[in-house]
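In: Here's a sequence, model it:
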Amino acid sequence: MWWRRTLPAVVALLGVTGLGLITVGLTADPARPPRPSADAPARTHPAPDLAPLPPAAPVRVQIPAIDVRADIVPVGADATGVLEVPPLDRPTLAGWYRHGVSPGETGNAVLVGHVDAPSGPAVFFDLGRLRAGQQVQVTRADARVATFTVDDVRAYPKEHFPTTLVYGPADAAGLRLITCGGRFDAATGNYVDNVVVFATRTA
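Out: As a prediction, this is how the structure comes out:
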């Protein structure tokens, strides 16, 4: 029940500021990342009769629909409960929240990534283009590949981040992909929204 131990700290962070994935070093007018389509209906994919996978750290994520092929590094939370992210000087990396489940276990595994960096678009810049039915493949350290099918893609104001939907318990193997999005606030150096992809393991 990992989420019961870590969720209060995450709630404290997300209830106030959301996931601060991009905070420094951006130009005053960065390219705006794509927003999820408001017209795309959510599609819940029933979890097939798959045995849960044992714990194993994820090492690579592939999202063919948006041409993402990225290595994954483990991340945690700092002393104040703020979710860590990969270094901004390595914007092509994705991060796995190591205090949660690994992709393929029962529960919601969480991957985070920058939307952009001083050098330009980063690993999850096009996350908002994903649509229900598209796939995400996660390669694990045990050489198994967990395939997830996208159920929904949503943008949330950071002050209304869906903490329970992302970090809460689940009966099946789920995956959550998170980045920043929406309008860029030059005064704070942050985007005002988070983009969240909800997916279910299907192979």
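In: Please make it C-alpha for all contacts and neighbour counts, starting now.
Out: Fine.
In: chain center to the helix or strand hosting Thr179: distance?
Out: For Thr179, the element it lies in under DSSP states H and E is strand 173-185. Its chain's C-alpha centre and that of strand 173-185 lie 6 Å apart, by CA atoms, centre = their mean, to the nearest Å.
In: this one next, for a side-by-side:
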Amino acid sequence: MRRIGDCAIAAVTVVSLCCGGWLLLGAGTTHAPPQPTPAEGTPDPGVQRLGASALPPSPPTRIRIPSIRVNAPLMGLGLTPAGNLDVPPASDKNLAGWYEAGTTPGERGTAIVAGHVDNTQGPAVFYDLGALKKDSVVEVDRRDGGVAVFTVDAVEVYAVKDFPDKKVYGPAKRPELRIITCGGGYSRATGYQGNVVVFAHLTGSR
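Out: All right, here's what the predicted structure looks like:
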């Protein structure tokens, strides 16, 4: 089981985000979503960039990533009976979710946001996540009326079998955010072969 703070999540949590039906039905691999380059990878773990002070807990309501044109509402996600993280309905291409039993975005710790890369009709909310660059801004609206502003530290792609649970889901001493969708190439036989993960930390609020 993966652990996020005091909450456990099964090791196959992110697999169900990998729809691929659009490509399978004939869009072709030439339209596969962009993947992060090595230049966007995680910086030296010994260097921690300065961040903002943690915010009090407040559920998020919307996520915006201006550089890749994301502006989507957030729904709360729980666990399935099998212990996996549930996912937003695949039929709604502009909807993301956050793990509501874990850290709220802006609070000290690691907050998790997840969404589909596509559905059977075409690109979904995080289709362009792999094109995100370091230092990009992610804004999360909160129920308390504030906005938590994050700066991207790295964008990486992992094969499902090599997914680094501790690195992605491990606890953090400052407010951090992970955004997860599918990636790592696409095969008609197996679907998406990995996951794209954005690592970001809180740098401001308003």
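In: Work out the TM-score between the chains.
Out: In this superposition the chains share a TM-score of 0.88, using TM-score structural alignment, normalised by the length of structure 1; 195 aligned residues with a CA RMSD of 1.9 Å.
In: follow-up on the earlier one: which residue numbers in structure 2 go with the strand holding Thr179 of structure 1?
Out: Using TM-score structural alignment, strand 173-185 of structure 1 corresponds to residues 175-187 of structure 2.
In: Can you give me the buried ones in that stretch?
Out: Under the neighbour-count criterion of 16 or more other CA atoms under 10 Å, stretch 175-187 of structure 2 has 175-186 buried.
In: Dump those to TSV, plus distance to Val125 of structure 2.
Out: Formatted as TSV, the buried residues of stretch 175-187 of structure 2 follow (distance: CA to CA, whole Å):
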residue	distance to Val125 of structure 2
Pro175	23
Glu176	21
Leu177	17
Arg178	15
Ile179	11
Ile180	11
Thr181	9
Cys182	11
Gly183	13
Gly184	17
Gly185	18
Tyr186	18
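In: What is the neighbour count of Gly146 of structure 2?
Out: Gly146 of structure 2 has 15 neighbouring residues, counting by other CA atoms under 10 Å.
In: aligned partner of Tyr156 of structure 1 in structure 2?
Out: Checking TM-score structural alignment: Tyr156 of structure 1 goes with Tyr158.
In: residue ranges of the strands in structure 1, please?
Out: Along structure 1, counting by DSSP state E, strands occupy 58-63, 68-75, 94-97, 107-112, 116-117, 120-121, 135-140, 145-157, 173-185, 190-201.
In: export those strands to a markdown table and tack on distance to Val166 of structure 1?
Out: Formatted as a markdown table, these follow (distance: least, CA to CA, whole Å):
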| stretch | distance to Val166 of structure 1 |
| --- | --- |
| strand 58-63 | 18 |
| strand 68-75 | 16 |
| strand 94-97 | 11 |
| strand 107-112 | 7 |
| strand 116-117 | 22 |
| strand 120-121 | 24 |
| strand 135-140 | 17 |
| strand 145-157 | 12 |
| strand 173-185 | 6 |
| strand 190-201 | 8 |
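In: of the ones you listed, which approaches Ala47 of structure 1 most closely?
Out: Proximity to Ala47 of structure 1 (CA to CA) singles out strand 190-201 among these, at 6.5 Å.
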